[in-house]
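*Asks:* just coords:
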C-alpha cells in the first residue's frame, strides 16, 4: 500500500473522535460532563465516537484539573440534530465557543482529537481569547492536504471528491457505515478491544451528520489562519501506522507542513501510536499533556 493510500485509510477511513452524554433535549448540539477541580481542561472528540474516546484520559486529568468532556449530536449514542446535518463546523464551533464563554474564564486547555483538533484550531484562530492553549491530537488545519501528501492542494480542488463522499454517506445506514469503519479499524488503534469500540461507536452514529462533518473537514483550509496563531499549541502526530522509517519521516514532514511558519505550535511525534494516540500510548500521552500544560498553559 502506498504512503498516500495508507494515510487515507488511516485518517479518512475512520476519522474519529467524538463523544456523548445524557441529552437534555433532542435539539441539543453540544453535551458536557464535568469532573475534578482546577484549571479547566476541555476534551473535544471528533467523528463517530462517544465518551469512550477519553476513557483513559478523563479520570487521571481530573485529579489535577476541572475536566469538561464534550460531545456533539449525531456521534456515538447521541441523537442527531438538524443543525449539524446542515452546517456542522459553523454550528459546532458556535456551540463550543458559547460553552467556553459560559463555563470557563478564558483559561481553558482545549484538547481535541481528529475532527475535535480541527475545531480547536478553528476556535484558536478565530476566538483566541476563549482559551489558554490547544493540544491537537492527530488532527490538523487542512485534512485533505495531509492525507493527499500534497501541500499545494486547495479546498476548491477537493470539493468534487468531497461532494461525492457526502452523497454516499447520506445514503448509508448506520450498519453500512460501521462495516466501512471495520475495514480500516486496525489502522486506527492497535488494540482489538479498542478496534471493536471504534466500530461500535460508528454503528450508533448518524451517517448524515458524519457525512456533513467530513465534507466540511475536507473542504476547509485553516492553514493561513493558523500561520498567525498566537495561542500556544501542541500538535501531536501519530506515525505508528507506517511501517518504515522513511514512511514515518514522510508522514511527519506532512504534519510539519500543516503548521509551518508558526512558532507558537510545537510538533510531537508518537511513533508507536495509530490515530487514537490516547489509547495506544496512554502513559506517554498523559505525560505530554501534563508537561505541556505546566510549561505553556499558564499566564
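*Replies:* In hand now; what should we look at? Values in this document were obtained by computation on a predicted structure and should not be read as measured data.

*Asks:* when you work out contacts or count neighbours from here on, use the C-alpha atoms and nothing else.
*Replies:* Noted.

*Asks:* now do the buried residues in the strand or helix carrying residue 158.
*Replies:* Assigned by DSSP states H and E, residue 158 belongs to helix 155-171. Residues of helix 155-171 classed as buried: 155, 158-159, 162-163, 165-166, 169-170 (neighbour count, 16 or more other Cα atoms under 10 Å).

*Asks:* redo those as JSON lines? Include distance to residue 85.
*Replies:* JSON lines is the format used below for the buried residues of helix 155-171 (distance: Cα to Cα, whole Å):
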{"residue": "155", "distance to residue 85": "20"}
{"residue": "158", "distance to residue 85": "20"}
{"residue": "159", "distance to residue 85": "18"}
{"residue": "162", "distance to residue 85": "15"}
{"residue": "163", "distance to residue 85": "14"}
{"residue": "165", "distance to residue 85": "14"}
{"residue": "166", "distance to residue 85": "11"}
{"residue": "169", "distance to residue 85": "11"}
{"residue": "170", "distance to residue 85": "10"}
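
*Asks:* just to revisit the earlier point, residues contacting the following helix or strand past the helix holding residue 158, please?
*Replies:* Using DSSP H and E, the helix or strand that directly follows helix 155-171 along the chain is helix 174-184. Contacts to helix 174-184, defined as Cα atoms under 8 Å, 6 or more residues apart in numbering, come from residues 9-10, 13-14, 169, 195, 198-200, 202-207.

*Asks:* centre of the chain to helix 174-184, how far?
*Replies:* Averaging C-alpha positions (Cα atoms, centre = their mean, to the nearest Å) puts helix 174-184 19 Å from its chain's average.

*Asks:* likewise stretch 103-118?
*Replies:* Distance of stretch 103-118 from its chain centroid, counting by Cα atoms, centre = their mean, is 10 Å.

*Asks:* can you check stretch 200-215 too?
*Replies:* Relative to the centre of its chain, stretch 200-215 is centred 14 Å away, using Cα atoms, centre = their mean.

*Asks:* residues in contact with stretch 9-16?
*Replies:* 45-49, 113-115, 147, 180-181, 184-185, 187-188, 241, 274-275.

*Asks:* buried ones from those, can you make that a ChimeraX selection?
*Replies:* Applied in ChimeraX, the following selects the buried portion of those according to 16+ other Cα under 10 Å:
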select :45,46,47,48,49,113,114,115,147,181,184,185,187,188,241,274,275
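
*Asks:* ok, and here's another one to check against it:
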C-alpha cells in the first residue's frame, strides 16, 4: 500500500503521528496542562479518561475536533510529543526516543491514577499505543489505532526483520536529520495523506516547526521496532481504522491494503479492522463523519475484551 511512497514520502508517512496544544474555547475552565521530559499533556473535560496521542511532527492540536466533541463526556488527556509541531525538543535527543515516550506515558497513567484509560493514537501515536499495551496490558483500556501498523518496515518489505531494516532506517535518519525543507516540499509530502488544501498546509507547517533530529530518531525507532508478535499480549478491545484511497495512484487497492493490515495484526485476533472508503491517512480530517461514528461506538466499549 505505502511502498511506492517510500522513500520519497517517508517523512510524511511517519506523520503517523499528529498536534501546538488543544484549546477548545468552551473548555478553558476545565483545562490543565502538565509537562514531562518527552511530552506535555493537556487535560480537558470530565468523565472516563481518554488519552489522545498524535502522529509524527504533529502536536496534540490534531485532535482539536475530537476534543470539542468528547470533552463533555470524557476526560481528554491530549498528548504533544517534545520536538513535534513547535513543542520544544529534548536536548540531546535520546537514542531510545520512542521507548522513553512509551515508558513515560505508562508512568503518567500510574501517577495520575487513571483506571484503564482508552487510548486513541494516530499513526505514530497508534504505534505507541500498541507498544504501551504490549508492555503493560493491565494499564490500558480499549485501543483505537488510527491508520498505523505494528511494523512499518514490513509495508515496503513484507519479509523484513529489524536487522534487515536497519540500513534503510539509518539512511532515512541521516537524511531527515539534515532538515532544510521548504513549505512547498512539506506540502508535497503531505498531499497524499490529506485531502483538504487548508489541512495540508496546516500539517506541513507543523512539520516545518518540528525538530529534525527528533523526527529522524522517532522514524528510526519506529522502522526498527517490530511489534507483530508482542501485540499478542494485548487482551483489551482494539479497533483499527485504516485508509487506502490516498494510495490508489501508487497501486494500492482496498483488498491489498486490507491484506497488509490483516497480516500485521494476525497475533491480535480481537482486533476489528475497519476501512474508510474515502479518507486518506488523516482520517479524522478526511472522513470525519465515518471516523466519529466509529469512535462514538468504540468509546462505549468495556475496558476488557471477551475472550
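*Replies:* Structure's in. What do you need? Quantities reported herein were computed from a predicted structural model and do not represent experimental measurements.

*Asks:* inside helices: which ones of the contacts of helix 174-184 of the first structure?
*Replies:* Here DSSP state H is the test, and the contacts of helix 174-184 of the first structure give 9-10, 169, 195, 198-200, 202-203, 207 as lying in helices.

*Asks:* tell me the one of the buried residues of helix 155-171 of the first structure nearest residue 223 of the first structure?
*Replies:* Residue 223 of the first structure has its nearest neighbour among the buried residues of helix 155-171 of the first structure in residue 155, at 10.9 Å by Cα to Cα.

*Asks:* what's the counterpart of that closest one in the second structure?
*Replies:* Under the alignment by TM-score structural alignment, residue 155 of the first structure pairs with residue 162 in the second structure.

*Asks:* equivalent analysis for residue 237 of the first structure, please.
*Replies:* Aligned by TM-score structural alignment, residue 237 of the first structure pairs with residue 242 of the second structure.

*Asks:* distance-wise, check its match relative to residue 194 of the second structure.
*Replies:* Separation of residue 242 of the second structure from residue 194 of the second structure (Cα to Cα, to the nearest Å): 14 Å.

*Asks:* out of the two, which sits in the busier spot?
*Replies:* residue 242 (26 against 23; other Cα atoms under 10 Å).

*Asks:* what do we get in the first structure for residue 99 of the second structure?
*Replies:* Mapped onto the first structure by TM-score structural alignment, residue 99 of the second structure lines up with residue 90.

*Asks:* what is the neighbour count of that match?
*Replies:* For residue 90 of the first structure, the neighbour count with other Cα under 10 Å is 15.

*Asks:* equivalent analysis for the one 5 residues further on, please.
*Replies:* Taking other Cα under 10 Å as the criterion, the count of residues near residue 95 of the first structure is 17.

*Asks:* and the residue in the first structure that residue 300 of the second structure lines up against, which helix or strand is it part of?
*Replies:* The alignment partner of residue 300 of the second structure in the first structure, by TM-score structural alignment, is residue 294. Taking DSSP H and E as the definition, one finds residue 294 of the first structure inside helix 282-296.

*Asks:* and residue 116 of the second structure, by the same measure?
*Replies:* Following DSSP H and E, there is no helix or strand that holds residue 116 of the second structure.

*Asks:* ok, it - how many residues close by?
*Replies:* Residues contacting residue 116 of the second structure under the criterion other Cα under 10 Å number 21.

*Asks:* what sits against the counterpart of it in the first structure?
*Replies:* By TM-score structural alignment, residue 116 of the second structure lines up with residue 107 in the first structure. Contacts were defined as Cα under 8 Å, 6+ apart; by that measure residue 107 of the first structure touches 39-40, 130-133, 297-298.

*Asks:* what's around the nearest residue to residue 261 of the first structure once chain neighbours are set aside, how many residues?
*Replies:* Once flanking residues are discounted, residue 261 of the first structure sits nearest to residue 227: 5.8 Å by Cα to Cα, 6 or more residues apart in numbering. Residue neighbour count, defined by other Cα under 10 Å, stands at 18 for residue 227 of the first structure.

*Asks:* about what we covered before: with the second structure superposed, average distance for the helix holding residue 158 of the first structure?
*Replies:* Once fitted to the second structure, helix 155-171 of the first structure is off its aligned match by 1.0 Å on average (mean Cα distance after the TM-score superposition for the first structure).

*Asks:* got a list of contacts for that helix?
*Replies:* By Cα under 8 Å, 6+ apart, the surrounding residues in contact with helix 155-171 of the first structure are 144, 177, 207-208, 210-212, 214-215, 218-221.

*Asks:* so which of these is the most crowded?
*Replies:* The member of the contacts of helix 155-171 of the first structure surrounded by the most neighbours (other Cα under 10 Å) is residue 207, with 28 neighbours in all.

*Asks:* what residue of the second structure matches up with it?
*Replies:* Residue-level alignment of residue 207 of the first structure against the second structure, with TM-score structural alignment as criterion, gives residue 212.

*Asks:* which one is its match nearest to, not counting chain neighbours?
*Replies:* Nearest non-adjacent residue to residue 212 of the second structure, counting by Cα to Cα, 6+ apart: residue 177, 4.7 Å away.
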